[in-house]
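Q: what follows is a protein structure lacking sequence information:
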């Protein structure tokens, strides 16, 4: 059985104060017919975080404990799911609920848990970093509730997240096999000639279509608090479709409302005026064409590239460190085929993948000391991390990956090869906060390379990073470009994005754009390394050997050297 550790703000005989994410998971667990995990709660003083006022019944059947040292817990992630036997830790609201639902559904296929996982058990499978819908359920709506929990004054603005959800429910549902579902609901006849266009307009009963799924449970738990805080009159007037959805959920699954009444002690707020903010009406589905306006896209024009490259002297960039032409070579035949890429990649890609792994392994082993904790960020199927774990049995290697299926494959491969010094974290980068000595990432896409770099710097850990997809970087709360003070003297954020887009023009050596693309790659990665150097790191930029190992062949190395 897996263990779930839940952080609690305070507990008395009459009250329990929970963070929003802790409340959502506690609410969900009380809705399940079977408890698939052992729940432990521990108390920490939470002075800044918005808290939800709950009844003591929300902790019924759970065990009070002290927080174990091994438990990763941040402000963004107050709940941790652990399987000690599998050395697996799951972080993040949707990932934890999916894992819990899966465990519950295997025990009793007739209960609500098996239905909430949805079609092919795919509901909210994609991580928030890749899915607009998962981000809405895991980040946007919880943040909207946190904002109202901190509200003071007499004017209140309805959260844009609620307004977006109301618009979302008015749009056609995006579901598999529209004709079959419409026939099951008697919305059309069984004739194969029936036009399916327009059928999905009538299927948006719940958050994702005609079936109640995990997203409905998450949103219902949040909306129950909104409803208690705001009252039904304001909500009926401004978000009628959401209120209709809420009533349908109560009607079909009365247990949701029963749990809400059992656990919540939230009192209604008083507003003298309610404001409706303006917002762009887009679907919360990822592929809404209204989200991709040509006027908002960045196109790389040659005159822009020439202008930006002329803004700073070429010699300001970090020069390449020369490496031995042959480079480091692994004894592939001495490794179990379960952990090498031989059985997982086509022959065309195999040689280059082996060369990439050799370069990364060599750089990490040059930094590694006995007992060092090594983290493979954005680990995918674990090609790099599992090999290093096999080569360094006295070290602990941690695989951090937000995609459920990729990490599952990595765990299966490690188990088949009988490797015991691996820990697995299903987690977004910003949720992971365990101490480590070396961080590495092979072809972490776009801004992910910058997030890995930031994570290593925040832990004063050494790093080995091979970036990829330079053109997909974009300014965000977690990454501002340029990153280094040195590059900020020469170019602006928009000019930096031109460089990043051009850095993806690394084609074959004969292509006329390749030289320019490589120059832009060197500029972007110099900025990354300067940002680390300015914070006390000794840095190095090199290229993989042999030439042709990868179009994205930069290896960024940093060692923390001073405060």
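A: That came through, no problem. This structure is a prediction, so every number in the text was calculated from the model and none was measured.
Q: from now on I want contacts and neighbour counts done on CA atoms only, so please keep to that.
A: OK.
Q: quick check: residue 425 is in a strand.
A: Yes. Counting by DSSP: H, G, I helix; E, B strand; the rest coil, residue 425 is found in a strand.
Q: correct me, but it touches residue 92?
A: No. If you go by CA atoms under 8 Å, residue 425 and residue 92 don't touch, sitting 10.5 Å apart.
Q: for residue 195, which three-state class applies?
A: Going by three-state DSSP: residue 195 is coil.
Q: now it: how far from residue 489?
A: Remark: distance between residue 195 and residue 489 (CA to CA, to the nearest Å) = 60 Å.
Q: can you check residue 59 too?
A: Applying CA to CA, the value for residue 59 to residue 489 is 55 Å.
Q: more neighbours, these two?
A: The neighbour comparison of residue 59 against residue 489 (other CA atoms under 10 Å) goes to residue 59, with 19 against 11.
Q: which residues sit in contact with that one?
A: residue 26 (CA atoms under 8 Å, 6 or more residues apart in numbering).
Q: how far away is it from residue 100?
A: In this view, residue 59 and residue 100 are 17 Å apart by CA to CA.
Q: same thing with residue 287?
A: Distance from residue 287 to residue 100, counting by CA to CA: 29 Å.
Q: off-centre distance for the helix or strand encompassing residue 135?
A: Assessed by DSSP states H and E, residue 135 sits inside helix 132-135. Helix 132-135 sits 10 Å away from the centroid of its parent chain (CA atoms, centre = their mean, to the nearest Å).
Q: could you point out which element follows that helix?
A: Per DSSP H and E, the first helix or strand lying C-terminal to helix 132-135 is helix 141-149.
Q: please compare the first structure with the one that follows:
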């Protein structure tokens, strides 16, 4: 078992069947498609389920994993070995994350999340079998769904929204008052197909398509002489364009159940003809055909959709692509958020309130200047591939972070370095605090690999690596820290600390990146909501906060004021949850334009 990496999935055994939540069903179908032999698969038998909060109130409505409604799978149809373990028998990293989780056999390293764990499985398969047919599923340059759901509309759709819709359909939540409410994600996918695919190497792909399909030689030569912008748009064949990817397999799992359960109520060919064209194309794929037995028990169970003819309620859905980078997707123009008249209006609203966004001039603990020249070379940020031009300022930032942590930490604490990157913060803390356990949480594998190289050189034994989005970390810890967590990441980090009543040391960045998502809403605090400050007002405040260029720029002072207002809102939320907080300006101020430290300790 230890020769291979292990994929941990949630489930339970019942009368020869396997009952699994939606995320496990999608993962098992993808593994079945690939005829997995690259990772070992363990079903974690756990009654208290891994559920990640999806709202500020920590209510798991959109990740309902009620065992009574889990999906049945015939164990005998699974073409790869599986084993079963209680959670207590699994490595601690498994309980630190929302399943699925892959734990590496040779390192204190795990990868969590549905898309991320399946990507790793595919990468391991291709590494073991270089000519394996599933290599194409990784997409152009292996980038299929590499971006996390917090920032990618497409990943969020495939990993969260459609999977949640699968639960709603399976749990019969789309039937209300004798009516069937067609899930909007089915129509969103239909609209997605109406937009041309975004092509990498577009000219080359279109020219090859012309060579393969245009028989008339004269017409073929004419088309081949045209520029890319002059060539006709191509149509989707698969979810991401002209080639089948992991997204197709994941989405097929869900849409096969949608079609199977609702086909007697919904005329899918009329409602979403492009989705059905895609669906039938996949149904002809030989590996999809061989994998369908895994879904058979789910599609055979009693179907309330067949009992009566229901009125179908079709939602209104905005016509848009599901690609973040689609040029036709509506995006608020960032320039609109930095018109001075708008900024003045928001600052006037805040100025008339009783809010005082001032700094605390008394940081927690004594200031520390670390003796970098006396430390091993691998401890320096320069070893994390930091450019020389930024080295001094990065060391100053770390001096401030370490100073704050040292004033708050207790012996034996578990410290999480969120958005760890190359490990600049976590590694120095692991070196200075050998009695503490340091968890590096980062979703980019190349960054974590740089951190691991430095940790191995320093022979540190108190570091673990969790490659996952913030949303999928749910471990128990005592102190959370982040340096320049961009946009919503700072609020996600603070939310994780709130859930654990953990201390926090946060240095925010990219204030213009704050925006509502499936976890957070803005403003953060009741105080700011009651002013009232609208979402548009808040976005203006965030974008203006990024106008902190240098002391000689006339916009800098205004930007710093807006930074203070945003961070004051964050700390007011913390205070409402029982925290004692401070807003500290890092020293020297020139160490970064984003030089705020947010400190919080839960009051007894």
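A: All right, it came through fine. Small disclaimer: the values here were computed from a predicted structure and weren't measured.
Q: related to what we said a few turns ago, more neighbours: which of residue 287 and residue 100 of structure 1?
A: Neighbours were counted for residue 287 of structure 1 and for residue 100 using other CA under 10 Å; residue 100 has more, 22 against 10.
Q: could you pull out the helices for the stretch 51-200 of structure 2?
A: 92-95, 114-128, 153-156, 162-170, 184-193 (DSSP state H, counting those that start in this stretch).
Q: next, the buried residues of the first one.
A: Spelled out, that is helix 92-95 of structure 2. 93-95 (16 or more other CA atoms under 10 Å).
Q: same question for stretch 575-585 of structure 2.
A: For stretch 575-585 of structure 2, by 16+ other CA under 10 Å, it's 575, 579-585.
Q: ditto for stretch 279-298 of structure 1
A: Buried residues in stretch 279-298 of structure 1 (16+ other CA under 10 Å): 282-285.
Q: repeat for stretch 147-165 of structure 1
A: So for stretch 147-165 of structure 1, counting by 16+ other CA under 10 Å, buried means 148-149, 156, 158-165.
Q: residue in structure 2 paired with residue 211 of structure 1?
A: Applying TM-score structural alignment, one finds that residue 211 of structure 1 aligns to residue 243 in structure 2.
Q: what's the neighbour count on its match?
A: Neighbours of residue 243 of structure 2 under the rule other CA under 10 Å: 14.
Q: now the one 10 residues further on
A: Applying other CA under 10 Å, we find 24 residues neighbouring residue 253 of structure 2.
Q: residues contacting it?
A: Contacts of residue 253 of structure 2 by CA under 8 Å, 6+ apart are 25-26, 29, 295.
Q: what's the match for residue 194 of structure 2 in structure 1?
A: Using TM-score structural alignment, residue 194 of structure 2 pairs with residue 170 in structure 1.
Q: count the neighbours of that match for me.
A: 15.
Q: format the helices of the stretch 51-200 of structure 2 as TSV; extra columns: distance to residue 593 of structure 2.
A: Listed next are the helices of the stretch 51-200 of structure 2 as TSV, based on distance: least, CA to CA, whole Å:
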stretch	distance to residue 593 of structure 2
helix 92-95	36
helix 114-128	33
helix 153-156	30
helix 162-170	40
helix 184-193	40
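Q: right, and those helices - which one's nearest residue 450 of structure 2?
A: Closest to residue 450 of structure 2 of these is helix 114-128 (CA to CA; 18.0 Å).
Q: now that closest one: how far from the chain's centre is it?
A: 17 Å.
Q: who are the packing partners of it?
A: helix 22-34, strand 101-103 (3 or more CA pairs under 8 Å, 6 or more residues apart in numbering; DSSP states H and E).
Q: so where do the strands sit in the stretch 451-600 of structure 2?
A: Along the stretch 451-600 of structure 2, the stretches classed as strands by DSSP state E, counting those that start in this stretch are 463-467, 479-486, 503-509, 579-585, 596-602.
Q: how about these in JSON lines, adding distance to residue 46 of structure 2?
A: Formatted as JSON lines, the strands of the stretch 451-600 of structure 2 follow (distance: least, CA to CA, whole Å):
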{"stretch": "strand 463-467", "distance to residue 46 of structure 2": "21"}
{"stretch": "strand 479-486", "distance to residue 46 of structure 2": "27"}
{"stretch": "strand 503-509", "distance to residue 46 of structure 2": "29"}
{"stretch": "strand 579-585", "distance to residue 46 of structure 2": "33"}
{"stretch": "strand 596-602", "distance to residue 46 of structure 2": "31"}
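Q: who wins for proximity to residue 12 of structure 2 among the ones you listed?
A: strand 463-467 (25.2 Å).
Q: in structure 1, point out the residues matching that closest one.
A: Against structure 1, strand 463-467 of structure 2 falls on residues 422-426 (TM-score structural alignment).
Q: so who does residue 182 of structure 2 touch?
A: Going by CA under 8 Å, 6+ apart, the list of residues near residue 182 of structure 2 reads 174, 312-315.
Q: count of residues packed around the closest residue to residue 417 of structure 1 other than its chain neighbours?
A: Once flanking residues are discounted, residue 417 of structure 1 sits nearest to residue 338: 5.8 Å by CA to CA, 6 or more residues apart in numbering. A count of nearby residues for residue 338 of structure 1, using other CA under 10 Å, gives 20.
Q: need the counterpart of residue 338 of structure 1 in structure 2.
A: Looks like residue 338 of structure 1 aligns to residue 378 there (TM-score structural alignment).
Q: how close does its match sit to residue 162 of structure 2?
A: Taking CA to CA, one finds residue 378 of structure 2 at 44 Å from residue 162 of structure 2.
Q: cool, residue 264 of structure 2 as well?
A: Residue 264 of structure 2 sits 21 Å away from residue 162 of structure 2, going by CA to CA.
Q: the two: which has the busier surroundings?
A: residue 162 (21 against 15).
Q: the more buried one maps to what in structure 1?
A: Checking with TM-score structural alignment, residue 162 of structure 2 has residue 141 as its match.
Q: tell me which residues touch the spatially closest residue to its match that is not a sequence neighbour, please.
A: Among residues not flanking residue 141 of structure 1 along the chain, residue 161 sits closest, at 5.8 Å (CA to CA, 6+ apart). Contacts for residue 161 of structure 1 were tallied using CA under 8 Å, 6+ apart; they are 136, 140-141, 144.
Q: pretty sure residue 279 of structure 1 sits in a helix.
A: No. Under three-state DSSP, residue 279 of structure 1 falls outside any helix and is assigned coil.
Q: quick revisit: closest to residue 330 of structure 2 among the contacts of residue 253 of structure 2?
A: residue 26 (30.5 Å).
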